[in-house]
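S.K.: I would like to see how this sequence folds:
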Amino acid sequence: MNPLLLSHYTATSCLGRGLDAMLAALRGQRGGLVPCDFERAELDTWIGRVDGVNDVAMRAGLQDYDCRNNRLAQLGLEQDGFAAHVAAAVARYGAHRVGVFIGTSTSGILETEQAYRTRDPQSGALAPGFHYAETHNPYSVAAFVRAYCALRGPATAISSACSSGAKVFGSARRMIEAGLIDSAVVGGVDSLCLTTLYGFNSLELLSRQPCRPFDAARDGISIGEAAAFALLERLPADQAPAADAVLLLGVGESSDAHHMSSPHPQGLGARSAIEQALATAGLTPADIGYINLHGTATPSNDAAEGRALAALFNATPCSSTKGATGHTLGAAGALEAVAAALALRERFIPAGVNTTRPDLELGVNYVLQSRDADIDAVLSNSFGFGGTNCSLVLGRGSGPAAGRVPSRAR
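M.R.: Sure, this is the predicted structure:
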């Protein structure tokens, strides 16, 4: 595939608002998980809650979109001058040539939970101020981002469980390569709600302590929330990318459909996605300097991912940033793509927070101390329920693959 430029990117999570907060936390090996204090959630677990979401006032004219998920999206768009950079892209290409591709899993379902609690006791009717289409509907966050940024290009929401925030990169790439758009706002937004917290609790997948990806004693996930965005653009034809530019080099997607909620035990679907991502990037496993693992901290998921990696890589440094942020579900792929972009831009490998004793049986080189490293390409994995898998390869502008177009993608 032709490399695409991540000209701007931003992330808001329990680590803080914007890139500076995220970078400081990852370099300093600090997590943002806290004991669960989410409203009406009486659960013995830890969560990655974003502070101040309830205080966000929706922009004038967009009040019908008011829900926790879209407030979080607006908060994210306001960081690092991201919305202004999108406006500059509109000035360059035109509003009809900038697309929107947003991943989410539960969207604004919290708004529906609250609406049911206040429904009419006699008729069961929901409150008249409840706007399903603009809040709970999975497309609402894509519609909100499109409206907030005054875009007129194609817009879609991707809801493929925990691969959603990564798959948006593949959808946008196909639209750009087809010539339908010149640029795309891609990202993932997912917010805390009772449906998610109690749903994972019913599956017995919540840990009672901050999650420990790839640890020998790992025992479940910590759920977080996040809004992460990137602006994808074609590389200028008449100039080489800057050395520290971050490029989307490869995308791999697969669906192994092994089980509704468990991955293939040998990680065959994950391996297929990784192989495709490397092939479209024109790289080999030896070219990857760091792997941002899906790393949910459940026994079966980490084991399956470990087997997929062991079949392809030889001691490549890796870690899961979910130990710091929690599992942000439909936003995870986008949030972790931003983490990978920061690792490339700043040339460092982030440690896996909370993990103290990596499971040696998984056969991966799990990093316990953040360190500087001359890395030119990073792999970021995102795998979801139902066997929906996506892997991304990002690289530096100075890397060997920056100007390479594999023959199979011509």
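S.K.: use CA for all of it now, contacts and neighbours both
M.R.: Will do.
S.K.: All the helices of the chain, residue numbers only.
M.R.: Using DSSP state H, the helices of the chain run over 19-28, 68-77, 82-93, 109-117, 140-148, 164-177, 194-202, 268-281, 299-310, 322-325, 332-346.
S.K.: Which other helices and strands does the second one contact?
M.R.: Under the contact criterion of 3 or more Cα pairs under 8 Å, 6 or more residues apart in numbering; DSSP states H and E, the helices and strands touching helix 68-77 comprise strand 4-13, helix 140-148, strand 183-190, strand 226-234.
S.K.: distance between it and the chain's centre?
M.R.: 15 Å (Cα atoms, centre = their mean, to the nearest Å).
S.K.: and what of the fourth one?
M.R.: Per Cα atoms, centre = their mean, the displacement of helix 109-117 from the mean C-alpha position of its chain is 25 Å.
S.K.: which other helices and strands contact that helix?
M.R.: Against helix 109-117 (3+ Cα pairs under 8 Å, 6+ apart) you get helix 194-202.
S.K.: which one of the helices of the chain lies closest to Ala41?
M.R.: Of all the helices of the chain, helix 194-202 sits nearest to Ala41, with 6.5 Å by Cα to Cα.
S.K.: the inter-axis angle of that closest one versus helix 109-117?
M.R.: 100 degrees (axes from the mean of the first three to the mean of the last three Cα atoms, to 10 degrees).
S.K.: structure for this one too, so we can compare:
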Amino acid sequence: MQPVSITAYTATTACGVGRSALLQALTNRQTGLRPNDFGPSPLPTYIGRVQGLEEQALPEAWSVHECRNNRLAWLGLNADNFLEQAKAAVARYGADRVGLLLATSTASIGASEEAYSRLTEDKRFPEDLRRSTVHHPHSLGDFLGRVLGTRGPCLTTATACSSSAKVFAQAERLLRLGVIDAAIVGGVDTLCGSVLFGFNALELVSPEPCRPCDPARRGINLGEAAGFALLERDGAPDAPRLLGWGESSDAHHMSTPHPEGLGARLAIEAALARAGLSADQVDYINMHGTASQKNDEVEAGLIARMFPATTRASSTKGWMGHTLGAAGIVEAVICLLALEAGLAPGCLNSQSLDPVCGPQIRLDNEHAPLRIALSNSFGFGGNNASLVFQRGQV
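M.R.: Below is the predicted model of the structure:
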């Protein structure tokens, strides 16, 4: 696999809007989690809610796409000058030669929930929500395709929590095959009742801030986020690169990982093979690390078996929660920031490590020269993806 340049990237999370806010939160170990205040009957948990999203509004030209998910997409798209850089790429290559590869696990389902809660007497959606564009899984792609003016492949991926890691693999394949010359990849997911109460029904939601890899962990905190990246075949030497990707689908169980981490191992091995690297060349691993009992046990054990003690590993979900379909790209951005800043984040909120953890998993942040980072995203149903990134030349 020829490395692909990442010429622009951004993320908006509960830690703030854009890369600087995220890096500052990581460096200062400041969490964006807060007691749940979402919805008319909030569950007793913590959430990663993007501050001020309710005060945002789409420009009038895009009002037909108005919903929480698309508002967050617009907020994230305008951070770090990303919208301008993406439009410049469309102008440079031509609208037909730029792919738009997006990911979400819930799309704009929050708007559909609201519509059903406000049915009229004749059982119709209220007039302000009779907009088909916000009631289908491709709502995000439809909105952003119009905003960016792309006419190349436009795909929406929904493979649960691996969704916005898989778009990097899709982009590399399309670039390598010559179908496109550049790809805008992204992931956006917002809080909604279906997600909060659905995960609560699975007994996976923690009543306290999540504690990845801690023996006293009690489950996940849900969050919302938007992240985007621009991928091109060639970039400046100082641009970071996607060196490899790996995907697998072990289909072991609807919501529980394979007990030996078979699918996760296959994804990691494939990513390293495409990158032409061995496990001992990885400097930092951003774990999927949801703080659920089984995920952390299986993933930590796999890392202990596959990687040397010198590799640093952590879960960063203690900062913004589990952002589901946006988790892959948010944690890819964290890896890129880690490489750029020479910062390996630890596991925020965690006080000790589960005995299954090896020496790779760290509680505290560490400053070190990092060259290679691996990001893991493992979704329900055994949808697994791993990405390998390399720091740009300095």
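S.K.: How close are the two chains, by TM-score?
M.R.: Put the two chains on top of each other and the TM-score (TM-score structural alignment, normalised by the length of the second structure) is 0.97; 393 aligned residues with a Cα RMSD of 1.3 Å.
S.K.: list the buried ones in stretch 64-79 of the second structure?
M.R.: Residues of stretch 64-79 of the second structure classed as buried by neighbour count (16 or more other Cα atoms under 10 Å): 64-77, 79.
S.K.: Stretch 185-197 of the second structure too?
M.R.: Neighbour-count burial for stretch 185-197 of the second structure, counted by 16+ other Cα under 10 Å, picks out Val185, Gly186, Gly187, Val188, Asp189, Thr190, Leu191, Cys192, Gly193, Val195, Leu196.
S.K.: Switch those residues over to a markdown table; also include distance to His288 of the second structure.
M.R.: Putting these into a markdown table (distance: Cα to Cα, whole Å) gives the following:
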| residue | distance to His288 of the second structure |
| --- | --- |
| Val185 | 19 |
| Gly186 | 18 |
| Gly187 | 16 |
| Val188 | 17 |
| Asp189 | 17 |
| Thr190 | 19 |
| Leu191 | 19 |
| Cys192 | 22 |
| Gly193 | 23 |
| Val195 | 18 |
| Leu196 | 19 |
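S.K.: what's the distance between the residue nearest to Phe169 of the first structure when sequence neighbours are not counted and Arg396 of the first structure?
M.R.: Spatial nearest neighbour of Phe169 of the first structure, excluding adjacent residues (Cα to Cα, 6 or more residues apart in numbering): Val186 at 6.5 Å. For Val186 of the first structure, the distance to Arg396 of the first structure equals 19 Å [Cα to Cα, to the nearest Å].
S.K.: follow-up on the earlier one: trace the residue nearest to Phe169 of the first structure over to the second structure, please.
M.R.: By TM-score structural alignment, Val186 of the first structure lines up with Val185 in the second structure.
S.K.: Look up the closest residue to His131 of the first structure, ignoring the ones flanking it.
M.R.: Asp64 (6.5 Å).
S.K.: Next, the contact list for that neighbour, please.
M.R.: His131, Glu134, Thr135 (Cα atoms under 8 Å, 6 or more residues apart in numbering).
S.K.: Can you tell me which of those has the most neighbours?
M.R.: Thr135 (26 neighbours; other Cα atoms under 10 Å).
S.K.: Can you name the residues that contact that one?
M.R.: Contact analysis of Thr135 of the first structure by Cα under 8 Å, 6+ apart lists Asp64, Tyr65, Asp66, Cys67, Asn69, Asn70, Ser107, Gly108, Ile109, Glu111, Val141.
S.K.: Ser386 of the second structure now?
M.R.: Contacts of Ser386 of the second structure by Cα under 8 Å, 6+ apart are Ala165, Trp245, Gly246, Glu247, Ala267, Ile268, Ala271, Leu374, Ser375, Asn376, Ser377.
S.K.: how about the residue nearest to Phe169 of the first structure, what does it touch?
M.R.: Val100, Phe101, Ile102, Val168, Phe169, Ala172, Phe229, Ala230, Leu231, Leu232, Ala334.
S.K.: any idea how far Cys193 of the first structure is from it?
M.R.: Going from Val186 of the first structure to Cys193 of the first structure by Cα to Cα gives 23 Å.
S.K.: related to what we said a few turns ago, nearest to Val56 of the first structure, of the contacts of Val186 of the first structure?
M.R.: For those, the residue nearest Val56 of the first structure by Cα to Cα is Phe229; the value is 18.2 Å.
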